[in-house]
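Q: have a look at this fold, sequence not included:
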């Protein structure tokens, strides 16, 4: 049974993986046997994390390119494939958040969030999927959010981008499924990371999260690893176009 989850011999690219959820997912995929490729913008931090992961015995590479620039994505994926080989598993994790009243978001704010959270997943997936189609197999995992399904004040561009991730996932399933490629999404709930530290440290907000979540706590990044390994492995070969909420039950209750 464990062979179903074995990623030995697979290369997995995780975008936005120099910290937080992306790094935890990369570590989990490496523990399952994959050669992981870390991606980020801070090259020094990226190299430090790659060295740290390599020290555990994992097979690790790193790559840096601008996910929102079409030509940079094309060149970055080509360079990566030439250096480490074909990408078997892609995890589109890179993202950002801006908070503010709806009427005060600028067009530039909107464009930045959509480009980082949604357009980047399209651009990277398109490049990687071309090789997957030739090999007639591949796994793509898009990282959505509870905001893919639920709205909250102050984060409309983010919610729109994560809602888009769900339909991007389903559209890619329709287009790529016949080529033996599975495309699914993970929708994390509220997770304690560097990027959410201000919210975690806010007693009122933390109390709301704990009351609103049946599990009664914030998510920990390691809570996402099992879902990622499942969707990256042979265990999910007949799972396609689905959104797996890892949210402690938040989206299951009112």
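A: That came through, no problem. Owing to the predicted nature of the structure, the values given are computational and were not obtained by experimental measurement.
Q: every contact and neighbour count from this point should use C-alpha atoms.
A: Noted.
Q: what's in contact with stretch 153-163?
A: 96-102, 110, 113-114, 117-118, 144-145, 147-151 (Cα atoms under 8 Å, 6 or more residues apart in numbering).
Q: now, those residues that are in strands?
A: Of the contacts of stretch 153-163, none are assigned to strands by DSSP state E.
Q: which among these end up buried?
A: 97, 110, 113-114, 117-118, 144-145, 147-148 (16 or more other Cα atoms under 10 Å).
Q: with respect to residue 227, which of those is nearest?
A: Distance to residue 227 across those (Cα to Cα) is lowest for residue 144, with 12.9 Å.
Q: helix/strand/coil for the closest residue to that closest one other than its chain neighbours?
A: Closest residue in space to residue 144, ignoring its immediate chain neighbours: residue 187 at 4.5 Å, by Cα to Cα, 6 or more residues apart in numbering. Secondary structure, DSSP: H, G, I helix; E, B strand; the rest coil: residue 187 is strand.
Q: who's in contact with residue 187?
A: Contacts of residue 187 by Cα under 8 Å, 6+ apart are 143-146, 148, 243-247.
Q: let's see it at 10 Å
A: By Cα atoms under 10 Å, 6 or more residues apart in numbering, the contact set of residue 187 is 142-149, 162, 165-166, 224, 243-247, 251.
Q: and it, how far from residue 245?
A: Here the criterion is Cα to Cα, to the nearest Å. By it, residue 187 lies 4 Å from residue 245.
Q: what helices or strands is the helix or strand hosting residue 24 leaning on?
A: Secondary structure from DSSP states H and E places residue 24 in helix 20-31. In terms of contacts (3 or more Cα pairs under 10 Å, 6 or more residues apart in numbering; DSSP states H and E), helix 20-31 is packed against strand 11-14, strand 35-39, helix 43-54, strand 60-63, strand 89-92, helix 225-232.
Q: what about residue 175, neighbour count?
A: 12 (other Cα atoms under 10 Å).
Q: list the buried ones in the helix or strand harbouring residue 130?
A: Assessed by DSSP H and E, residue 130 sits inside helix 120-135. Judged by neighbour count using 16+ other Cα under 10 Å, the buried positions of helix 120-135 are 120-125, 127-129, 131-133.
Q: can you check stretch 9-24 too?
A: 10-24.
Q: what does stretch 180-197 give?
A: 180-193.
Q: what's the span of stretch 246-254 from first residue to last?
A: For stretch 246-254, the end-to-end distance is 16 Å (Cα to Cα).
Q: list of residues touching it?
A: Contacts for stretch 246-254 (Cα under 10 Å, 6+ apart): 145-147, 149-150, 186-191, 209-219, 223-224, 226-227, 245.
Q: dropping in the other structure now:
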């Protein structure tokens, strides 16, 4: 085989990507990365208004983008999302499981219903959507890329002030899910990998960062800063493209070095 150029290895022309939680924050950043590399994009999140704005932003950048509103904590919505995406796009070559929720409370007082809410979206939703997309498209095609968004919160315990036991547990589960799915679906030429972001100034993290202090949060990272609007682009494209075709079952922390200090 003649080795391809680096430009061709990272080229996603002709590919279709489905990104949950794609209307803002990390999801929208990853949508830009995949779209800029040539992929068609299907965005999903709960709110149609947010999706319209995100799709307009991507389309203004020359990226072919559609959207479907769906709540991936609900099984019927998750199954509908897979079905409608395949009906409208004809393919899902790349699935980015990114939609997520968190809940702050001491473990001894954490509501069980809040635990279930976090687990249903952060773990169960990932499984149902991956299963649906793989059965309908990736397994018959014998090709696919699944990128699961975990977190450095899934690698270690938290400082006492953070109190996010359900979120941390769910993100540990995502890493285990990634390992196991990669081992099972390698025979179908489906690559399954995870990204473990550190602290980014997203809407989900903004309250926590504000309460602790942005400078204090940034001081935990050897690089001395929080993640920005570019920092997930490179790893997302690597996992999604043929440049990463021999990578599966792996996770990578994108955290400025926080996990090195914490000993992950």
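A: That came in fine, so what should we check first? Predicted model only: the values in this text are computed from it and were never measured.
Q: biggest helix in structure 1 by residues?
A: Once structure 1 is assigned using DSSP state H, the helix that runs over the most residues is helix 156-176.
Q: pull up the aligned stretch in structure 2 for that one.
A: Counting by TM-score structural alignment, helix 156-176 of structure 1 lines up with residues 165-185 of structure 2.
Q: list the contacts of the counterpart of residue 75 of structure 1 in structure 2.
A: With TM-score structural alignment as the criterion, residue 75 of structure 1 lines up with residue 80 in structure 2. Neighbouring residues of residue 80 of structure 2 by Cα under 10 Å, 6+ apart: 68-72, 86, 129, 132.
Q: kindly report the same for residue 144 of structure 2.
A: Here residue 144 of structure 2 is in contact with 15, 92-95, 133-134, 137-138, 185-186, 188-192, 240-241, 245 (criterion: Cα under 10 Å, 6+ apart).
Q: before we move on, the earlier item: now the helices and strands packed on helix 20-31 of structure 1 as JSON lines including distance to residue 71 of structure 1?
A: Output for the helices and strands packed on helix 20-31 of structure 1, formatted as JSON lines (distance: least, Cα to Cα, whole Å):
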{"stretch": "strand 11-14", "distance to residue 71 of structure 1": "18"}
{"stretch": "strand 35-39", "distance to residue 71 of structure 1": "17"}
{"stretch": "helix 43-54", "distance to residue 71 of structure 1": "19"}
{"stretch": "strand 60-63", "distance to residue 71 of structure 1": "15"}
{"stretch": "strand 89-92", "distance to residue 71 of structure 1": "18"}
{"stretch": "helix 225-232", "distance to residue 71 of structure 1": "27"}
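Q: burial count for the corresponding residue of structure 1 for residue 112 of structure 2?
A: Residue 112 of structure 2 maps onto residue 107 in structure 1, with residues paired by TM-score structural alignment. By other Cα under 10 Å, 8 other residues sit near residue 107 of structure 1.
Q: got a list of what whatever residue of structure 2 lines up with residue 21 of structure 1 touches?
A: For residue 21 of structure 1, the aligned position in structure 2 is occupied by residue 26, per TM-score structural alignment. Residue 26 of structure 2 makes contact with 32, 98-99, 149, 197, 200-203, 227-233 under the criterion Cα under 10 Å, 6+ apart.
Q: at 8 Å what do you get?
A: Residue 26 of structure 2 neighbours (Cα under 8 Å, 6+ apart): 202, 229, 232.
Q: and what of residue 72 of structure 2?
A: 45, 78, 99, 121, 125.
Q: can you add distance to residue 6 of structure 2 and give the residues you listed back as a markdown table?
A: Shown next, in a markdown table, are the contacts of residue 72 of structure 2 (distance: Cα to Cα, whole Å):
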| residue | distance to residue 6 of structure 2 |
| --- | --- |
| 45 | 33 |
| 78 | 35 |
| 99 | 31 |
| 121 | 36 |
| 125 | 34 |
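Q: of all the residues you listed, which comes closest to residue 63 of structure 2?
A: Using Cα to Cα, these come closest to residue 63 of structure 2 at residue 45, 18.3 Å.
Q: neighbours of the aligned residue in structure 1 for that closest one, how many?
A: Aligned by TM-score structural alignment, residue 45 of structure 2 pairs with residue 40 of structure 1. Residues lying near residue 40 of structure 1 (other Cα under 10 Å) number 23.
Q: next: the one 3 residues further on.
A: When counting by other Cα under 10 Å, one arrives at 15 neighbours for residue 43 of structure 1.
Q: wait, it sits on residue 50?
A: No: here residue 43 of structure 1 does not reach residue 50: they are 10.3 Å apart, not a contact under Cα atoms under 8 Å.
Q: distance of the aligned residue in structure 2 for residue 117 of structure 1 relative to residue 248 of structure 2?
A: Using TM-score structural alignment, the partner of residue 117 of structure 1 in structure 2 is residue 122. The gap separating residue 122 of structure 2 from residue 248 of structure 2 is 20 Å, by Cα to Cα.
Q: name the nearest residue to residue 228 of structure 1, sequence neighbours excluded.
A: Counting by Cα to Cα, 6+ apart, the residue nearest residue 228 of structure 1 is residue 25, at 6.8 Å.
Q: contacting residues for that neighbour?
A: Counted by Cα under 8 Å, 6+ apart, residue 25 of structure 1 has contacts 14, 17, 221-222, 224-225, 228.
Q: can you put the buried residues of helix 120-135 of structure 1 in JSON lines and add distance to residue 156 of structure 1?
A: Shown next, in JSON lines, are these (distance: Cα to Cα, whole Å):
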{"residue": "120", "distance to residue 156 of structure 1": "18"}
{"residue": "121", "distance to residue 156 of structure 1": "19"}
{"residue": "122", "distance to residue 156 of structure 1": "20"}
{"residue": "123", "distance to residue 156 of structure 1": "22"}
{"residue": "124", "distance to residue 156 of structure 1": "24"}
{"residue": "125", "distance to residue 156 of structure 1": "24"}
{"residue": "127", "distance to residue 156 of structure 1": "29"}
{"residue": "128", "distance to residue 156 of structure 1": "29"}
{"residue": "129", "distance to residue 156 of structure 1": "30"}
{"residue": "131", "distance to residue 156 of structure 1": "35"}
{"residue": "132", "distance to residue 156 of structure 1": "34"}
{"residue": "133", "distance to residue 156 of structure 1": "35"}
